[in-house]
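**Q** Based on what follows, work out the 3D shape:
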Amino acid sequence: MKYLLMVLGKQSDYDAMSGKRTDGPAWTPSDLKAMFEHMGAINNDLAEAGELVDAQGLAEPSQAKLVTADQDGRPVVTDGPYGESKEVLAGYWVIDVENPDRATEIAARAYACPLPEGAPNYPVIVHPIQGPGGCEM
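**A** Model prediction:
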């Protein structure tokens, strides 16, 4: 069964990681190293187990674009999502595992990522993927 594991974040989290002043704790180089090592170990273990389909961290939300259409159906492209938006997708794994318990086990490991004291720890979303090789309804 395939699952999408989604890691959330906010623009302020990316700012704190890059050394910009935020209302939360600043990330040190050792904090970043610990996070990247934790995520890398998950990727390596999933790859070794044959469970990894894809995994990516996403660029900061300020680099995202929103695409809608005007009343004539022409695309309208704007910057976004905006700083006041709630959490957005910061990264993901697509995994192919035997059962839902294994998917939640991996998500729990991702959630346990080391963070600076006081940094927000968002839930990891486990979403079944429908279709060939995905979950049945």
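**Q** For the rest of this, base every contact and every neighbour count on C-alpha atoms.
**A** Fine.
**Q** can you pull out the helices in this protein?
**A** 11-17, 29-49, 100-111 (DSSP state H).
**Q** closest one to Met137 among those helices?
**A** Evaluated over these, closeness to Met137 peaks at helix 100-111, with 13.4 Å, by CA to CA.
**Q** which residues are contacting that closest one?
**A** With CA atoms under 8 Å, 6 or more residues apart in numbering as the test, helix 100-111 has contacts from 1, 3, 5, 38-39, 42, 95, 97, 121-126.
**Q** quick one on the thing from earlier: can you tell me which of the helices of the chain is most buried?
**A** helix 11-17 (a mean of 19; mean count of other CA atoms under 10 Å).
**Q** Quick check: which of the helices of the chain is nearest to Glu117?
**A** helix 29-49 (9.9 Å).
**Q** contacting residues around that closest one?
**A** Looking at helix 29-49 with CA under 8 Å, 6+ apart, the contacting residues turn out to be Met17, Leu52, Ala55, Ile95, Ile106, Arg109, Ala110, Cys113, Pro114, Leu115, Pro116.
**Q** One more: stretch 77-87?
**A** Contacts for stretch 77-87 (CA under 8 Å, 6+ apart): 8-12, 61-68, 88.
**Q** Following up with a second sequence; could you model it the same way so I can compare the two?
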Amino acid sequence: MKYLVMVQCSQADYEAMQGKGNEHSPAWAQEDVQAMYAFMGALNDDLAESGELVDARGLTEPSRTRTVGLGDDGRSVITDGPYGETKELLAGYWVLDCASLDRVTEIAERVLQCPQPAGAPSYPVVIRPVDDGSADV
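**A** Modelled structure (predicted):
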């Protein structure tokens, strides 16, 4: 079965990873960023080798987001950047083809082991099965 595995982040976290600490997260040193990328690269390599990796991507910072919605008049409303009340947004994802929910949960637990500086916020890893259209409605 295919699963979407998602990690979250905030604009403040992206800024911290660029060395600009804030009340939300301490500044990351270049070594911290390199350790994170090395960890994620090794994880992706292992998943590719096992045949479970379908796709994986990191996303750009939330400030580069564009949201398209409908206004009260039914016309499009386009907003650049995340809404002010939005705290966490999708930071990256994997599409995995795993034998079971238990297996994809093991992978999510591994994602949680990604190195980061002390005091950086920790977010849960979200797992959602991909609907293959075969479910009864």
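**Q** TM-score of the superposed pair?
**A** The TM-score (TM-score structural alignment, normalised by the length of structure 1) is 0.91; 135 aligned residues with a CA RMSD of 1.6 Å.
**Q** coming back round to it: tell me which of the contacts of helix 100-111 of structure 1 is nearest to Pro132 of structure 1?
**A** For these, the nearest to Pro132 of structure 1 is Met1 (9.2 Å; CA to CA).
**Q** hang on, the closest one packs against Asn99?
**A** Yes: assessed by CA atoms under 8 Å, Met1 of structure 1 is found in contact with Asn99 at 6.5 Å.
**Q** can you pull the contacts of Arg64 of structure 2?
**A** Counting by CA under 8 Å, 6+ apart, Arg64 of structure 2 makes contact with Asp80, Gly81.
**Q** I'd like the distance between it and Ala91 of structure 2.
**A** Arg64 of structure 2 sits 12 Å away from Ala91 of structure 2 when distances are taken as CA to CA, to the nearest Å.
**Q** go on, Gly81 of structure 2?
**A** 14 Å.
**Q** So for the two, which sits in the more crowded spot?
**A** Each of Gly81 of structure 2 and Ala91 has its neighbours counted (other CA atoms under 10 Å); Ala91 has more, 19 against 14.
**Q** Name the nearest residue to the more buried one, sequence neighbours excluded.
**A** Nearest residue to Ala91 of structure 2, sequence neighbours excluded (CA to CA, 6 or more residues apart in numbering): Gln8, at 4.8 Å.
**Q** wouldn't that neighbour be in contact with Ser122 here?
**A** No: counting by CA under 8 Å, Gln8 of structure 2 sits too far from Ser122 to count as a contact (9.1 Å).
**Q** So those two - more neighbours on which side?
**A** Gln8 (18 against 11).
**Q** dump the residue contacts of that one.
**A** Glu88, Leu89, Leu90, Ala91, Gly92, Tyr123, Pro124, Val125.
**Q** which of the residues you listed count as buried?
**A** Buried members of the contacts of Gln8 of structure 2, counted by 16 or more other CA atoms under 10 Å: Glu88, Leu89, Leu90, Ala91, Val125.
**Q** next one: stretch 29-37 of structure 2 to chain centre, how far?
**A** 17 Å (CA atoms, centre = their mean, to the nearest Å).
**Q** Also stretch 72-91 of structure 1?
**A** The answer for stretch 72-91 of structure 1 is 16 Å, by CA atoms, centre = their mean.
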